[in-house]
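[1] coords please:
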Amino acid sequence: MKAIVYTQYGPPDVLALKEVDKPVPRDNEILVKVRATTVNRTDCANLRAKPFIMRFMLGLFKPKNQILGTEFAGDIEEVGSEVTSFKAGDKVFGFEDRVISSYAEYMVIADDKAVAMMPEEMSYEQAAACI
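    Next up is the predicted model:
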């Protein structure tokens, strides 16, 4: 799958489109095909690792998690064996700030995190932006 990746801290110039492995959901996770995401303060701060103290969480010399993106909207493609709240085909939106990864075609998120069914009248873009 394609993802926007950063392997070093810095300005937006360090972002690159690359092929990466498609994530596989664990028993308590859902696999989301990302249809919309946002750029927000968290993503910008993580990209530059500023203030410096953030590097103790993100990676001292280079980012541990190389895909940014906290807010998302998309379609569930697959659910883990323990997931009962969602099913494949559901339209969902949410926020994930621990395992940041919505700047990719697919992402996984635990079903008990900040993820919910999208209101029917909302577009993917509206749903991702309203988080």
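
[2] From here on, just use CA atoms for contacts and neighbour counts.
    Will do.

[3] Just give me the residue closest to the centre of the chain.
    residue 102 (2.5 Å; CA atoms, centre = their mean).

[4] can you give me the strands in this protein?
    Per DSSP state E, the chain carries strands over the ranges 2-5, 16-19, 29-37, 71-79, 91-95, 106-110, 114-117.

[5] out of those strands, nearest to residue 47?
    strand 2-5 (10.1 Å; CA to CA).

[6] In CSV: the strands of the chain, plus mean neighbour count and distance to residue 57.
    Output for the strands of the chain, formatted as CSV (neighbours: other CA atoms under 10 Å; distance: least, CA to CA, whole Å):
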stretch, mean neighbour count, distance to residue 57
strand 2-5, 19, 18
strand 16-19, 12, 22
strand 29-37, 24, 23
strand 71-79, 25, 19
strand 91-95, 23, 18
strand 106-110, 23, 19
strand 114-117, 16, 21
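
[7] Proceed likewise with the subsequent sequence, for comparison:
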Amino acid sequence: MKAVVYTHYGTTDALKVKEVEKPAPKDNEVLIKVHAASVNSWDWDLLRGRPFLARLKGLLKPKYNILGADIAGRIEAVGSNVRSFLPGDEVFGDLSGCSWGGFGEYVCADENALSLKPAGMTFEEAAAIPQAGVLAL
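    Here you go, the predicted model:
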């Protein structure tokens, strides 16, 4: 699968589109085909490694090589312990507490980080809600 990857802190020049291994869900995770992801200040902070607190999980190099926390997409597979979702469900959520990786074609996420996407909402609209919506509140 393709993903926007970074291996060192820096500016947008550090971002590269690369072919990476498609993730597989753990027992409590779902595999999501990402249809939309939004960019926000947390992505920028992690990319730059600033403020210094952004490096808590990766002092010298990033812990997560694929940014993107706010996503919307369709579930393709579920782990054996997942009870809230089924393959085919349309979901959205904030992955910053579990995995990041929304700037890839696929991402795995803990089921607790997700909600069902409202039927009348586009994937793009849903992906813009999680962090921006909470900050607006």
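
[8] Let me see the TM-score of these two.
    TM-score for the superposed chains, counting by TM-score structural alignment, normalised by the length of the first structure: 0.95, backed by 129 aligned residues with a CA RMSD of 0.9 Å.

[9] between the strands of the first structure, which gets nearest to residue 65 of the first structure?
    strand 2-5 (9.0 Å).

[10] The residue nearest to the centre of the first structure contacts residue 66, correct?
    No: at 11.1 Å, residue 102 of the first structure and residue 66 do not qualify as touching, with contact defined as CA atoms under 8 Å.

[11] okay if I get the strands of the first structure as a markdown table plus distance to residue 123 of the first structure?
    Listed next are the strands of the first structure as a markdown table, based on distance: least, CA to CA, whole Å:
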| stretch | distance to residue 123 of the first structure |
| --- | --- |
| strand 2-5 | 22 |
| strand 16-19 | 25 |
| strand 29-37 | 9 |
| strand 71-79 | 9 |
| strand 91-95 | 10 |
| strand 106-110 | 18 |
| strand 114-117 | 12 |
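
[12] Tell me which of those strands lies nearest to residue 54 of the first structure.
    strand 2-5 (18.4 Å).

[13] so how far is residue 115 of the first structure from the residue lying closest to the residue nearest to the centre of the first structure once chain neighbours are set aside?
    Sequence neighbours aside, residue 69 is the residue nearest to residue 102 of the first structure in space, at 4.4 Å (criterion: CA to CA, 6 or more residues apart in numbering). Distance, residue 69 of the first structure to residue 115 of the first structure, by CA to CA, to the nearest Å: 14 Å.

[14] Which elements pack onto the helix or strand that residue 132 of the second structure is a member of?
    Assigned by DSSP states H and E, residue 132 of the second structure falls within helix 130-136. Here helix 130-136 of the second structure touches strand 90-94, going by 3 or more CA pairs under 8 Å, 6 or more residues apart in numbering; DSSP states H and E.

[15] Run the angle between the strand it packs on and strand 29-38 for me.
    Relative orientation of strand 90-94 of the second structure and strand 29-38, computed by axes from the mean of the first three to the mean of the last three CA atoms, to 10 degrees: 80 degrees.

[16] Quick one: list the elements packing against strand 90-94 of the second structure.
    strand 70-78, strand 114-116, helix 123-127, helix 130-136.

[17] Which residues does that strand contact?
    69-75, 113-117, 123, 126-127, 130-131 (CA atoms under 8 Å, 6 or more residues apart in numbering).

[18] How much space separates residue 103 of the second structure from residue 91 of the second structure?
    Distance from residue 103 of the second structure to residue 91 of the second structure, by CA to CA: 16 Å.
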